[in-house]
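Colleague: pasting a predicted model and its sequence here:
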Amino acid sequence: MSQPAAPTATPRRLDPEDAQHALSEVQELLRRQRLVEELAQRQETADDEAAPRVEDRLHRQHEAELKSLVDALHPADIAFILESLPKDERQMVWRLVSATHDADVLLEVEDWVRESLIEAMDRQDLVAATGSMDADELADLAPDLPPDVVAEVQKGLTDEERAQLLEAMGYPEDSVGAIMDFEMVRVREDVTLEVVLRYLRRLHELPDHTDQIFVVDRQDKLQGVLPVSRMLVSEPDTEVREVMSTDFLTLNPLDSDADAAGAFERYDLVSAPVMDDQGRLIGRVTIADVVDVIQEDSQEQALSRAGLQEEDIFAPVTKALRNRAPWLLFNLCTAATASLVASRFEDTVSHIVILAFLMSIVAGIGGNSGNQTMTMIIRALAVGRITARNLWQLVKRELLVTLLVGLCGSIVAALFAWAISDSISIALVMMAAMICNMLVGASVGVLVPMVRTRFGKDPAIGSSVLLTFATDSLGFFIFLGLATLFLV
């Protein structure tokens, strides 16, 4: 249960280094608390009656220090600290977080941490924390909340907020509708800027990232946008229709959030309106929402390339095994296949032992070359730059670039092979094998993401494992095959 907030200074936002320093302080306080508990247990064994009193006093002192430290932090930095602690310590610190920060921290933490925090809260605290959230924020948390808590919070919403919540929960997870914000400023086109300014002054505060005001008719159909900067420099008696812009980008709630992020990046947007199929304004997306999407997609892509899914870094061993074992076992099979290929050329290697030292270079360079191509292709797919019309041109370009790079690199590799083997033939075989395997790596680097995308799969999942399998197996086969043909 989170404790009530005590009067504190305004929470400060830390830079990453300061956040890490705060984490170190929290970890040190937790370490000292564990030492006190261990000492108290030993004293209890020795029948020391004063031990419980000493332990209680030190325990309260450490908790007070922890609470004072955590209360001074920004919710995002509290989230960072909670994500960096094992589950038992995480929940211990979470119980000390002020109730006023509960909602913000729950929104800031990663999904896998949020689950453990919600487990540690009772129903009353959950209702209190989520009751102050906007409809779009509550929709983000709803899948992780107990159904009875969601039902209880809905009772405190207005009819409009309840409708917004149900609407947001009805959109797919990776869509614009799932990330859009319902809080925005709307005006009519037939009023003057002076009226708009008077209306804005009556508001408690403007919604975050308000760079433009949306102009709608009586049916809430979007007519244009009024940039705040243009409104401030125009004459107060000017009507909105005279200065509003009718050239603006709109989003549909069923659009992909990744496509929306690409549009924000391309057009340097701060906010964008979301319209339904009838042209009615139903929400907006802000740069803050887009940054979260970009960060989440980047993290998922980095994990997917190694065949992993996002998990708690302190998750139980059994859960970690389920996450990592499948692709590692597949990788073991691919490595065994590469070794099997090499074993078929046992006679060649036994006659020319130096080949055993050189073939790993061929496989490694092919893998690195393919990884460069694959990274570029996955990135291009993510931002929608690859189409059926430019695919073949892209493939030809990648093969040409790889061939030219391979020619340059293979000359260096051939000189190295000649230097350690004193054989021109081995150097030429090394050169040819390296070029061929780099072309194999480039081909696989293009084909794997494209094929997975064609079948509606994430192009990054397990891509590096498949690439390694191809460049190792075929690299050994090409190098040792050429050696068998020309050297034995």
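Modeller: Looks like it came in fine.
Colleague: could you use CA atoms for every contact and neighbour count after this?
Modeller: Noted.
Colleague: what segments of the stretch 101-250 of the chain are helices?
Modeller: Along the stretch 101-250 of the chain, counting by DSSP state H, counting those that start in this stretch, helices occupy 102-108, 111-119, 123-130, 135-141, 147-155, 159-169, 176-179, 193-202, 228-233, 240-243.
Colleague: need the winner for burial among those helices.
Modeller: Most buried of the helices of the stretch 101-250 of the chain by mean neighbour count (mean count of other C-alpha atoms under 10 Å) is helix 176-179; its value is a mean of 26.
Colleague: dropping in the other structure now:
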Amino acid sequence: MSGLPVNFKPGRRLDPEDAEIALSEVQRLLHRQQVVQELVHRQEEGDQRADLVESVLQRTHDAQLQNLLQGLHPADIAFILESLPRDERQHVWNLVKAEHDAQVLLEVGDRVRESLVEVMDRDDLLAAAENLDADELADLAPDLPPDVVAEVQQGLTEQERARLSAAMSYPDGTVGAIMDFDMVRVRHDVTLEVVLRYLRRLPELADHTDQIFVVDRNERLQGTLYVTRILVSEPETAVSDVMDSDMLTLQPHDEADDAARAFERYDLVSAPVVDTQGRLIGRVTVNEVLDVIREASEEQALSKAGLQEEDLFAPVRQSVRNRAPWLLVNLCTAGIASFVASRFEDTVSHIVILAFLMSIVAGIGGNSGNQTMTMVIRALATGRINPNNVRRLIKREILVTSFTAILGSLTAATIAYFVSGSLSLGLVMMGAMIANMLVGASIGMLVPLLRDRFGRDPAIGSSVLLTFATDSLGFFIFLGLATIFLL
């Protein structure tokens, strides 16, 4: 495994560059294995020596792959699996040690997870699921066969079953769906010395334990006690004297996106989750919030092109179903734009230079609208747009686009003048640019705002609709003005 970085240590998390090196090493071993198999298959069919050589080499390559994989963190194994074609992915997946299966399944994307679960037998699925906590099992449960989930539930304690049922009862996109139950709680009427003795008896603290939750006898949250406060305070100090009563609390039906914004705004590591009676039922940690932010970012980027999440090496039929609808819509809109341009055939035949310039008008209008649309979608995602400021936002964007359009159109008019030698054409170019950039900005604002107003994803298909408007209206405005003033 000479391709691995010299600072590679089994089990440690790899930085992005080292993870790519590990992926390249896996691909190199898989390719070498394929080449050897092809060479062996060229021997006479049924040759026992060839079959023996192939078997030995297969075991050797698999041992090398397995040795490499067992030294990787589950997140890095997930990265490698997501980067491989399906046949190679399944081969590598079969070499991953069983004790890593559950964590790897949690790390991979939804579509890749489905492909891995498909090739696992029932016993392997049971073994993987039994190694998960209640909140982790709730994340994996939708992709597991119902009978596997039911059997795993039977092996849980009563408390674990209650936690699993609670976690599975909350819809995706809510705080309840991402909260975990692994947290430390203490009473408000004890001293810090008691708290320290209690902490020392624990085998370990849960990840991202920056604060301990203070509750009363009825499990109602009273405050939070930061670990740093425990370390610097006198042991005989009462918890109630040093706890923080002014804390951010979440409820299980809150939107996960809202929780992510709160974490970003207040630089939180963890936050308590309480029910309507104020009882502590779980917590949300920064690692779950980062997943929410990442998924929202990826979904937004895909939605702008009319796509849904897709396995990089998904079957062709599945990818076609994912991509074709909006491409067909785009084809129809492009056809409409072409139809608009064809209505001005006489104009273009008399002034041929128009055919070259009209693409500039449409393109700049689309770019201007795309800038506005990106800003609006981001503001909607971060909750910065509301009914109280939307009118001022629209006015501001119209003003910004107007000034930008004037500056850009002067440049475009100068180009048109030097190309054609016609001042009138330069002025037509200038007017069309200003008008189409305003069209682009208006569409870039209205489409996301209206979709959000009616409870739809503001990003889905927005760029397709924007391109349709700026192309069709851009051609119409430019060629229409040319017909009026130049013929």
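Modeller: On my side now, so go ahead. Note that this is a predicted model, so its numbers are computed, not measured.
Colleague: rewinding a little: any idea which of the helices of the stretch 101-250 of the first structure gets closest to residue 341 of the first structure?
Modeller: helix 111-119 (41.7 Å; C-alpha to C-alpha).
Colleague: return the distance of residue 165 of the second structure relative to residue 135 of the second structure.
Modeller: To residue 135 of the second structure, residue 165 of the second structure is 10 Å away according to C-alpha to C-alpha, to the nearest Å.
Colleague: what's the answer for residue 229 of the second structure, then?
Modeller: With distances taken as C-alpha to C-alpha, residue 229 of the second structure is found 29 Å from residue 135 of the second structure.
Colleague: repeat for residue 20 of the second structure
Modeller: For residue 20 of the second structure relative to residue 135 of the second structure (C-alpha to C-alpha), the value is 30 Å.
Colleague: likewise residue 453 of the second structure?
Modeller: Taking C-alpha to C-alpha, one finds residue 453 of the second structure at 33 Å from residue 135 of the second structure.
Colleague: then residue 360 of the second structure?
Modeller: Applying C-alpha to C-alpha to residue 360 of the second structure and residue 135 of the second structure gives a distance of 53 Å.
Colleague: do residue 72 of the second structure as well
Modeller: 24 Å.
Colleague: same check, this time on residue 438 of the second structure
Modeller: Taking C-alpha to C-alpha, one finds residue 438 of the second structure at 49 Å from residue 135 of the second structure.
Colleague: not counting its neighbours along the chain, what's nearest the equivalent of residue 131 of the second structure over in the first structure?
Modeller: Here residue 131 of the second structure is matched to residue 132 in the first structure, going by TM-score structural alignment. Excluding the flanking residues, the one nearest residue 132 of the first structure by C-alpha to C-alpha, 6 or more residues apart in numbering is residue 103, at 7.6 Å.
Colleague: so the one you found touches residue 133, yeah?
Modeller: Yes: contact criterion C-alpha atoms under 8 Å: residue 103 of the first structure and residue 133 qualify, at 7.1 Å.
Colleague: for stretch 271-290 of the second structure, measure first residue to last.
Modeller: 14 Å.
Colleague: any idea what residue 424 of the first structure aligns with in the second structure?
Modeller: Using TM-score structural alignment, residue 424 of the first structure lines up with residue 423 in the second structure.
Colleague: the closest residue to residue 421 of the first structure other than its chain neighbours - how many residues pack around it?
Modeller: In this structure, residue 421 of the first structure finds its nearest non-sequential neighbour in residue 354, 6.9 Å apart by C-alpha to C-alpha, 6+ apart. By other C-alpha atoms under 10 Å, 14 other residues sit near residue 354 of the first structure.
Colleague: now residue 273 of the second structure
Modeller: Residues near residue 273 of the second structure, counting by other C-alpha under 10 Å, number 25.
Colleague: residue contacts, the residue most central in space within the second structure?
Modeller: Nearest to the mean C-alpha position of the second structure, counting by C-alpha atoms, centre = their mean, stands residue 295 at 2.2 Å. Contact analysis of residue 295 of the second structure by C-alpha atoms under 8 Å, 6 or more residues apart in numbering lists nothing.
Colleague: what helix or strand does it sit in?
Modeller: helix 286-304 (DSSP states H and E).
Colleague: from residue 463 of the second structure, how far off is the nearest residue in space to residue 140 of the second structure that is not next to it in sequence?
Modeller: Spatial nearest neighbour of residue 140 of the second structure, excluding adjacent residues (C-alpha to C-alpha, 6+ apart): residue 106 at 6.8 Å. Plainly put, residue 106 of the second structure is 32 Å away from residue 463 of the second structure if you go by C-alpha to C-alpha.
Colleague: before we move on, what about residue 400 of the second structure?
Modeller: Where residue 463 of the second structure is concerned, residue 400 of the second structure sits at a distance of 20 Å (C-alpha to C-alpha).
Colleague: just residue 172 of the second structure next, same as before
Modeller: Counting by C-alpha to C-alpha, the gap between residue 172 of the second structure and residue 463 of the second structure amounts to 26 Å.
Colleague: pick out whichever of these two has more residues nearby.
Modeller: Taking neighbours as other C-alpha under 10 Å, residue 172 of the second structure and residue 463 compare with residue 463 leading, 23 against 13.
Colleague: for that one, what are its contacts?
Modeller: With C-alpha under 8 Å, 6+ apart, residue 463 of the second structure has these contacts: 304-305, 370.
Colleague: for those residues, which one is nearest residue 184 of the second structure?
Modeller: Using C-alpha to C-alpha, residue 304 is the member of the contacts of residue 463 of the second structure that lies nearest residue 184 of the second structure, at 42.1 Å.
Colleague: tell me, how many residues neighbour the counterpart of that closest one in the first structure?
Modeller: Alignment note (TM-score structural alignment): residue 304 of the second structure maps to residue 305 of the first structure. Applying other C-alpha under 10 Å, we find 21 residues neighbouring residue 305 of the first structure.
Colleague: do I have it right that residue 305 of the first structure meets residue 467?
Modeller: No: using C-alpha under 8 Å as the test, residue 305 of the first structure is too far from residue 467 to be in contact (10.3 Å).
Colleague: understood, closing this out.
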